[in-house]
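*Asks:* One predicted model, sequence on top.
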Amino acid sequence: MLTKNLPEDIILVIFSRLPVKSLLRFRSVCKLWYALITDPDFVQMHLSRSLATNTNLILILKRYPKFLYVDLNVCKQEAAVELNCPFKSPIGYRILASCHGLLCMFDDDGVVSDFRKEEVYDTFLWNPSTRTHKKLPFTLVEFPINSYYAHVTAYGFGYDPTTDDYKVIRVLQFYPPDGFFDDTKYIVSEVKEVPLPHFVDDKFHMTIGVLGGQLSILCNFSEVCVELWVMKDYGVKDSWEKQFSIEQPSVLGYFDECIRPICYSKKGEVLLETGPGVEKCSGALVLYDPHKGRASNLTPHDSRHIVSIGSLISLDAKDGAE
């Protein structure tokens, strides 16, 4: 057996390079492996490596009322696995954000609609990899005087390293009974100029994003091509590198301002989100292979999605158990 021939620290290094799905199976091999894989220090070690190497990425799709799971190491439409959502609601749930493999979910109506003082909306954390979840305690909203209802204008979910905990934030706007609101406040933040790469032709539409943890820009030269650039060293102009160019209309047809890079697959393909104006694959997720210059649809039209990371973090309750 592996544990008899190798030191424990070497075993942990090997385990840290394995996907979550394999590690979850290996817990049942023996008591020692179970203890190693479930140890909080190893859980953090595995997560840190996944974040540093941009590996173990997963795609969560919502095709009402179902949730589907796609391993981006495999990245095939037929590889999608249906998830059993542990939460039941007549209006359904919406995934708002992901952090360290945990999905933050609200009642769907609690995000898109107004709510009044007496109404309560549930908030859950869910790790679809470990099939565990946690219902968060309801925080009573203190309404200002003369305010009757509120609207969620923004939300956030993330990890706070100072407290070693996760935080959910909702930004509310309050309204009086007549529906008018005039207490407007502005947030001013510092803006830093970032140099762009040198282009032969400066007539293009630019979309800014993050790809593989690096600043990216997608330059759409209308009806000619689309170029993807990433900044390898943030703030350094000479560190811009062109990743690929998609010729129009041969690959995706004609389009304008309608695609966005999301992440890389393990095979080096780029997952692209297409808008309604893309001729050949409108409103779908597309895998583009920059080496072969080919694109294939990963999802059908109008599927909600979020990219997450597979992690071993376990929450309070197992899916299917109260």
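*Replies:* It's in. Quick caveat, the model's predicted, so the values are computed rather than measured. Numbering: from 1, shown residues only.

*Asks:* Only C-alpha atoms from now on, for both contacts and neighbour counts.
*Replies:* Will do.

*Asks:* how about the biggest helix by length in the chain: buried residues?
*Replies:* The longest helix of the chain (DSSP state H) is helix 40-53. Going by neighbour count (16 or more other Cα atoms under 10 Å), the buried part of helix 40-53 is 42, 43, 44, 45, 46, 47, 50, 51.

*Asks:* for the fourth one, what are its contacts?
*Replies:* Which is residue 45. The contact partners of residue 45, by Cα atoms under 8 Å, 6 or more residues apart in numbering, come to residue 16.

*Asks:* and here's the other structure:
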Amino acid sequence: MELDDLPQEILINIFSRLPPKSLGKCRCLAKSYRDKLSTPHFIKSHLTRKPHQENLLLITPSYSVRSICTIKDDAIWRKLELPGDWSPVVGSCDGLVLLINKGFEKFLVNPITLQMVKVPNSPLALDRDESVCLAGFGYDSCSDDYKVVTLSHYDTINKPRPNDIFVDVYSVKKGVWKRLDSYPYDHPVELSHGAFVNGAIHWLASSREPGYQSVIAAFNLADEVFVEIPVPRGVDVRDFAFSKLVALGGCLCIIDDQGNSPTNVRIMKEYGLDDSWTKFSIHADYEWDMAKPLCLIGDEDVVLVTEGETLVVYNRTLETLRDMVVDGGPGMAIIGCTFVESLVSPALISA
């Protein structure tokens, strides 16, 4: 019996167990294979099969994009042939990464297939020379759509409504931008891109209530509304100025970095539950500034990228730091994120 003689459901089951790179080779065997392995149904089936390997995507000090497919010491990274200079990594979801180049253009990229699609500029966007814009990226399971969300405001007193925050949402499937009615908070606390966890994009924000205490604002992609997530106990909610909010191992994470040792890291193990926050502290024997934790290696090690553009690994049990070795030397990066290997195409616009 030849492979083509097997029932369709068995074929799909077999292929869905292969890694994306192997599937790419299978697509080249015959047109029938290419057609079978390129349908939205198969791509979704492959994506939902767990577990998926978590990889690192990094922007180097030379503004090139590199990926590390095995996150461990003595890792090997490869340069992604993406033309141009890149800096901000907005975030990733289902194997797609939202990147911004030095010309402030946004691109959705699949680091495995190297497909990339430009996200059009919003017709409502503020002049970038006179404004600040933060972005977030994630998946809306209700509409089966990927969305880009931006928070923007004027950065000059010469413009009208300088205190207003504008919320714009881009539907990847529909290929259209829209502006929401209002932003329910006074201003973002940190000027960084949003963290996507559990169907929502999260930012640290300042409440409009008396006292202007800081809150975790979650933008639900399905309902397109903001809700508040409980903050960790023991955190001073009056001021998050020295805190950063990221996604770590699929969980919401707050880093409280006062510029000296130790740096406190809190992880919300069960989304939305205020008593599920856990804490560990990073103790350093030398002066350093941490930018953000990137990923977990097993139960003990955390990969971090420092303000000094060095990749380091912190062991939570031994409380030790070591350089992450990449291609025989210490890894260097200015920013990064994790992504899973997938066949999801950034070209999802409906006909």
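*Replies:* Arrived safely. As the structure is a computational prediction, the values presented were derived from the model and not from experiment.

*Asks:* Name all residues that make contact with residue 256 of the second structure.
*Replies:* 242, 243, 244, 263, 264, 265.

*Asks:* from these, which is closest to residue 336 of the second structure?
*Replies:* Nearest to residue 336 of the second structure among the contacts of residue 256 of the second structure is residue 244, at 14.5 Å by Cα to Cα.

*Asks:* Based on its surroundings, how many neighbours for that closest one?
*Replies:* For residue 244 of the second structure, the neighbour count with other Cα atoms under 10 Å is 21.

*Asks:* was I right about residue 241 of the first structure contacting residue 233?
*Replies:* No - contact criterion Cα atoms under 8 Å: residue 241 of the first structure and residue 233 do not qualify, at 10.1 Å.

*Asks:* related to what we said a few turns ago, among the contacts of residue 256 of the second structure, which are in strands?
*Replies:* Assigned to strands by DSSP state E, the following of the contacts of residue 256 of the second structure qualify: 243, 244, 263, 264, 265.

*Asks:* Mind giving me the PyMOL select for the contacts of residue 256 of the second structure, buried ones only?
*Replies:* Here is the PyMOL command that selects the buried residues among these (16+ other Cα under 10 Å):
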select buried, resi 243+244+263+264+265
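
*Asks:* Tell me the one of the contacts of residue 256 of the second structure nearest residue 125 of the second structure?
*Replies:* Using Cα to Cα, the shortest approach to residue 125 of the second structure within the contacts of residue 256 of the second structure belongs to residue 244, at 25.6 Å.

*Asks:* how close does that closest one get to residue 39 of the second structure?
*Replies:* 39 Å (Cα to Cα, to the nearest Å).

*Asks:* Turn the buried residues of helix 40-53 of the first structure into TSV, columns for distance to residue 2 of the first structure.
*Replies:* Conversion of the buried residues of helix 40-53 of the first structure to TSV gives the following (distance: Cα to Cα, whole Å):
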residue	distance to residue 2 of the first structure
42	18
43	20
44	22
45	20
46	19
47	23
50	23
51	27
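
*Asks:* Just give me the neighbour total for the closest residue in space to residue 279 of the second structure that isn't next to it in sequence.
*Replies:* The shortest distance from residue 279 of the second structure to any non-neighbouring residue, by Cα to Cα, 6 or more residues apart in numbering, is to residue 266 (4.3 Å). Counted with other Cα under 10 Å, residues neighbouring residue 266 of the second structure total 21.

*Asks:* Enumerate every residue touching residue 266 of the second structure.
*Replies:* Shown in contact with residue 266 of the second structure (Cα under 8 Å, 6+ apart): 232, 253, 254, 255, 277, 278, 279, 280.

*Asks:* can you check residue 118 of the second structure too?
*Replies:* Going by Cα under 8 Å, 6+ apart, residue 118 of the second structure touches 105, 106, 107, 108.

*Asks:* Show me what it aligns to in the first structure.
*Replies:* By TM-score structural alignment, residue 118 of the second structure lines up with residue 135 in the first structure.

*Asks:* Return the member of the contacts of residue 256 of the second structure nearest to residue 323 of the second structure.
*Replies:* residue 263 (17.6 Å).

*Asks:* State the distance from the closest one to residue 300 of the second structure.
*Replies:* Where residue 300 of the second structure is concerned, residue 263 of the second structure sits at a distance of 16 Å (Cα to Cα).

*Asks:* one step back: with the contacts of residue 118 of the second structure in mind, which one is nearest to residue 98 of the second structure?
*Replies:* Nearest to residue 98 of the second structure among those: residue 108, at 4.7 Å, using Cα to Cα.

*Asks:* which outside residues touch the helix or strand residue 279 of the second structure falls within?
*Replies:* In this assignment (DSSP states H and E), residue 279 of the second structure forms part of strand 277-282. The contact list for strand 277-282 of the second structure, computed with Cα under 8 Å, 6+ apart, reads 232, 261-270, 314, 316, 319.

*Asks:* biggest separation within the residues you listed, which pair?
*Replies:* 261 and 270 (27.4 Å).

*Asks:* These two: which is more packed in?
*Replies:* Neighbour count, other Cα under 10 Å: between residue 261 of the second structure and residue 270, residue 261 has more, with 16 against 13.

*Asks:* What about the residue lying closest to the more buried one once chain neighbours are set aside, how many residues nearby?
*Replies:* Sequence neighbours aside, residue 283 is the residue nearest to residue 261 of the second structure in space, at 5.5 Å (criterion: Cα to Cα, 6+ apart). When neighbours are defined as other Cα under 10 Å, residue 283 of the second structure has 16 of them.

*Asks:* Quick one: end-to-end distance for stretch 233-244 of the first structure.
*Replies:* 18 Å.

*Asks:* And the match of residue 118 of the second structure, how far from residue 290 of the first structure?
*Replies:* 42 Å.

*Asks:* Helices of the first structure, start to end?
*Replies:* Counting by DSSP H, the first structure has helices at residues 2-5, 8-16, 20-26, 31-38, 40-53, 108-112.
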